[in-house]
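Engineer: Show me the folded form of this:
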Amino acid sequence: MSKSATKGVLLVQLGTPNAPTTPEVRKYLTEFLMDPRVIDIPVVGRTLLVKAAIVPRRAPKSAATYRTIWDEKTGSPLMYYSELQRDLLQAELGDDYHVELAMRYQNPSIASALKKMEGMLLESIRVIPLFPQYASATSGSVIDKVMETMRSWQYFPALSFVSNYCDDEQMCETYADHAKKFDIDYYDHILFSYHGLPVRQLGKVDPTGNLTCPDAGCDSCKVEKNSFCYLSQCYATSRMIAGKLNLSPDRYTVCFQSRLGKTPWIQPYTSDTLHHLAQQGVKKLLVFSPAFVADCIETLDEIQVEYANEFKDLGGEEVAMVESLNGDPKWINVLKRLAQG
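Structural biologist: Below you'll find the predicted structure:
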């Protein structure tokens, strides 16, 4: 931290348990799923669903998954790479800036990071949610929490937020560079698998109050109708990465993982896509997860273990995963540009 810093940058990632134990995972899942922007139903129903059904069932299983990938020295991959991104960005920005990292859920908390920044009397704070595509349940929740936390401040620096950067060309080029470490032609098909959302949440970002999305996934939505449509932003990211790799539309599929509950979520589901591709005789898959800018345990396990096993059971042979942005210098340069506005 530089004593001369006048500008602040707050990077905010989703979060990770403090330890790969059932009690710590239970705390993390409870805070995460009780967020009304994540499970957007009335508080009584949300409490019953989360605390009586989902968390008791998922916490032990998730803790076991965390233990398979957790590193004794560096902890979870998400924390390791998020801290690396913070440190690399600080080095790039120099002494005029002070960069903090926070997790939306668990530690380091947004409140603790902002407390440090409050005492520095910074002239400005730039908040960058580490989610390329905007969703109320991710970037929206981060922005909401920052504003709630700063409500008690007695002075306000110039405050700004980066809403999304789904079609940032250099970011997409970095994803493509990571894919080029593989022999693209070796794979029969490419998947762009994003975290899912309930369909009802798509319509809620429509300022006209339309709670349905009749054109879900249309290519023109982001430009012509609603620039905050998460689904359309996922397609925008995928198209740009595919363009960098010269992939024709028939060579890749956009799909969505991590369903929760029985309500309709964005489709096509990744699991259903695996079944469809296996039926077509596809044997080798290369998978991107461009909703994340750092490798995280949940996604690594879901794609490299759960989906890989499912695909092999269906007759597939191989599922490979493209590394996330992590500490790539090109990605740090994107963060620098976003931080400088």
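Engineer: From now on I want contacts and neighbour counts done on CA atoms only, so please keep to that.
Structural biologist: Fine.
Engineer: Please enumerate the strands of this structure.
Structural biologist: 7-15, 97-105, 124-129, 158-161, 189-195, 252-257, 284-288, 318-321 (DSSP state E).
Engineer: Using a markdown table, lay out those together with mean neighbour count and distance to residue 111.
Structural biologist: Formatted as a markdown table, the strands of the chain follow (neighbours: other CA atoms under 10 Å; distance: least, CA to CA, whole Å):
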| stretch | mean neighbour count | distance to residue 111 |
| --- | --- | --- |
| strand 7-15 | 25 | 11 |
| strand 97-105 | 24 | 8 |
| strand 124-129 | 23 | 13 |
| strand 158-161 | 15 | 16 |
| strand 189-195 | 22 | 26 |
| strand 252-257 | 22 | 30 |
| strand 284-288 | 22 | 32 |
| strand 318-321 | 18 | 34 |
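Engineer: and residue 224, which of those strands is closest to it?
Structural biologist: strand 252-257 (20.4 Å; CA to CA).
Engineer: what ranges do the helices span in the chain?
Structural biologist: 22-33, 43-47, 55-69, 77-93, 110-118, 141-150, 169-179, 199-203, 221-224, 230-244, 270-279, 297-301, 308-313, 329-340 (DSSP state H).
Engineer: Please name whichever of those is nearest to residue 10.
Structural biologist: Here helix 110-118 is closest among the helices of the chain (CA to CA), at 7.8 Å.
Engineer: If you compare the directions of that closest one and strand 124-129, what angle comes out?
Structural biologist: 160 degrees (axes from the mean of the first three to the mean of the last three CA atoms, to 10 degrees).
Engineer: buried sites along helix 110-118?
Structural biologist: 110, 111, 112, 113, 114, 117, 118 (16 or more other CA atoms under 10 Å).
Engineer: just stretch 128-144 next, same as before
Structural biologist: Counting neighbours by 16+ other CA under 10 Å, one finds that the buried residues in stretch 128-144 are 128-139, 141-143.
Engineer: Pull the distance from that stretch to the chain's centre.
Structural biologist: Distance of stretch 128-144 from its chain centroid, counting by CA atoms, centre = their mean, to the nearest Å, is 8 Å.
Engineer: Now the terminal residues of it, how far apart.
Structural biologist: Length of stretch 128-144, first residue to last, CA to CA, to the nearest Å: 13 Å.
Engineer: now do stretch 41-53
Structural biologist: First-to-last distance for stretch 41-53 - CA to CA - comes to 15 Å.
Engineer: compare with the first, here's sequence two:
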Amino acid sequence: MNSPTPATSARRIGVLLVNLGTPDSPQTGDVRRYLNEFLTDVRVIDNLPAVVHYPLFQGIVVPLRAPKSAKIYQQLWTERGSPLLFHGLDLQQKVQAALGPEYVVAFGMRYQNPSIAKALEELREAAVDRIIVLPLFPQYAAASTGSVQEKVMQIVSKWWIVPSISFISAFSDDPGFIATIVALGQREMARHQYDHVVFSYHGIPERHITKGSYHNYCQFGSCCDTLNEKNRYCYRAQCFDTSRRVAAGLGLSPDQYTVSFQSRLGRDPWLKPYTDILLKDFPAKGIKNVLAFSPAFVADCLETTIEVGEEFKEMFEEAGGEHWQLVPSLNSEPQWVEAVAAMIRRN
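Structural biologist: This is a model prediction of the structure:
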């Protein structure tokens, strides 16, 4: 007589969405804790030995920077708290609904709360069969995506049972990602006539590019004119590729848009051109109305709402500009939710 087939429960796939991080509150103490964790990450500040790095940043840089940053975070904070956090939680809930019960979607931050460790524990408690990790950074950079991947691997390396884990390392050319940006841009362009479009990306030190360059392929020039097997994970090349794709969707010619970089820190050379310097020259060239995108960010945050939306606007107007408009981030737009769900399904 044949033995009965044992009953098996449906296997579920775990999904971990991760963004950079945010203070728990805009108070100086919480901002200091956030900055301390962020700026002591050796993938962020990679050019100092530990004996210099930690005392310098923990003892001098962070204590001096925290009160100033806290004032900026107070401008950013809303009734729901930090936009980066609540947009991330909204995205988590909507992606969960889009994927259905066969998936378990968790959300974590690389720095502070909710932590990656907490989010991974949620997936382990759910007994998922495998885990797909999606760092919410469209263009790969060692200081963002790479840091998330390293942290995940550090955590799961201590588990006794480690399930299959895969990473979506970049989605700078994902059709759904591009289409959502285009749709948001078209919405703004229908409201106002613009002379020029700026794609402002978070900058990284040039050394981060050269350290990851394939056989010294990256030369900070025409090497980024196409995205190919040699520069597939070059942050600069991905930024230009994203811009070309969005510009094509908006019907822009190459002379109608500019790619630039923001948020530099320290004295070492970062990716150029610098947005804050570039925009000051626009009015003299007859560019008085600018539409600005921040395609390195999928959720509104300090670098988009405050830096691009307010500080750059003020600089542009002081230089003689008339209208500077920031296109909102993807946040939890329905089209973006479906794009994320589609990426997960494909993986």
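Engineer: now what about the TM-score between them?
Structural biologist: Overlay of the two chains. TM-score (TM-score structural alignment, normalised by the length of the first structure): 0.94; 336 aligned residues with a CA RMSD of 1.7 Å.
Engineer: With distance to residue 152 of the first structure added, can I get the buried residues of helix 110-118 of the first structure in CSV?
Structural biologist: Putting these into CSV (distance: CA to CA, whole Å) gives the following:
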residue, distance to residue 152 of the first structure
110, 14
111, 11
112, 14
113, 15
114, 11
117, 14
118, 11
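Engineer: out of these, which one sits closest to residue 235 of the first structure?
Structural biologist: The closest of those, once distances to residue 235 of the first structure are taken by CA to CA, is residue 110, at 29.9 Å.
Engineer: ok, that closest one touching residue 100?
Structural biologist: No - with contact defined as CA atoms under 8 Å, residue 110 of the first structure does not reach residue 100; the gap is 9.4 Å.
Engineer: Per the alignment, residue 269 of the second structure pairs with which residue of the first structure?
Structural biologist: Taking TM-score structural alignment, the alignment pairs residue 269 of the second structure with residue 264 from the first structure.
Engineer: Ignore what I typed, I meant residue 85 of the second structure.
Structural biologist: Looking across to the first structure (by TM-score structural alignment), residue 85 of the second structure lines up with residue 79.
Engineer: again, but for residue 117 of the second structure
Structural biologist: Counting by TM-score structural alignment, residue 117 of the second structure corresponds to residue 111 in the first structure.
Engineer: what do you get for residue 13 of the second structure?
Structural biologist: Counting by TM-score structural alignment, residue 13 of the second structure lines up with residue 7 in the first structure.
Engineer: now do residue 286 of the second structure
Structural biologist: Aligned partner of residue 286 of the second structure by TM-score structural alignment: residue 281.
Engineer: which residues does that match contact?
Structural biologist: residue 316 (CA atoms under 8 Å, 6 or more residues apart in numbering).
Engineer: Against residue 86 of the first structure, how distant is it?
Structural biologist: Taking CA to CA, one finds residue 281 of the first structure at 43 Å from residue 86 of the first structure.
Engineer: What of residue 174 of the first structure?
Structural biologist: Taken as CA to CA, the span from residue 174 of the first structure to residue 86 of the first structure is 18 Å.
Engineer: higher neighbour count, the two?
Structural biologist: Taking neighbours as other CA atoms under 10 Å, residue 174 of the first structure and residue 86 compare with residue 86 leading, 23 against 20.
Engineer: So that one sits against residue 101, correct?
Structural biologist: Yes - using CA under 8 Å, residue 86 of the first structure is in contact with residue 101, at 6.3 Å.
Engineer: Find the residues that touch each one of these two.
Structural biologist: residue 11.
Engineer: neighbours around residue 153 of the first structure, how many?
Structural biologist: Residue 153 of the first structure, neighbours per other CA under 10 Å, totals 10.
Engineer: Can you find the partner of it in the second structure?
Structural biologist: So, by TM-score structural alignment, residue 153 of the first structure is matched to residue 159.
Engineer: do the same with residue 319 of the first structure
Structural biologist: Counting by TM-score structural alignment, residue 319 of the first structure corresponds to residue 324 in the second structure.
Engineer: How about the contacts made by residue 275 of the first structure?
Structural biologist: So residue 275 of the first structure contacts 311, 314 (CA under 8 Å, 6+ apart).
Engineer: Leaving out chain neighbours, which residue sits closest to residue 188 of the second structure?
Structural biologist: Nearest residue to residue 188 of the second structure, sequence neighbours excluded (CA to CA, 6 or more residues apart in numbering): residue 327, at 7.0 Å.
Engineer: my guess is the one you found contacts residue 290, does it?
Structural biologist: No - with contact defined as CA under 8 Å, residue 327 of the second structure does not count as touching residue 290 (10.6 Å).
Engineer: Trace residue 297 of the first structure over to the second structure, please.
Structural biologist: By TM-score structural alignment, residue 297 of the first structure lines up with residue 302.
Engineer: so how far is residue 243 of the second structure from the nearest residue to that match once chain neighbours are set aside?
Structural biologist: Among residues not flanking residue 302 of the second structure along the chain, residue 76 sits closest, at 6.5 Å (CA to CA, 6+ apart). Look at residue 76 of the second structure and residue 243 of the second structure: by CA to CA, they are 27 Å apart.
Engineer: which one of these two has more residues nearby?
Structural biologist: residue 243 (25 against 18).
Engineer: Next up, the contacts around the more buried one.
Structural biologist: 199, 259.
Engineer: Just to confirm, what residue in the first structure is aligned with it?
Structural biologist: In the first structure, residue 243 of the second structure lands on residue 238 (TM-score structural alignment).
Engineer: ok, the match of residue 319 of the first structure touching residue 311?
Structural biologist: No - counting by CA under 8 Å, residue 324 of the second structure sits too far from residue 311 to count as a contact (10.5 Å).
Engineer: now the match of residue 13 of the second structure: how far from residue 86 of the first structure?
Structural biologist: 15 Å.
Engineer: now swap in residue 260 of the first structure and tell me
Structural biologist: On the measure of CA to CA, residue 260 of the first structure and residue 86 of the first structure end up 31 Å apart.
Engineer: Equivalent analysis for residue 79 of the first structure, please.
Structural biologist: 10 Å.
Engineer: cool, and residue 312 of the first structure?
Structural biologist: 38 Å.
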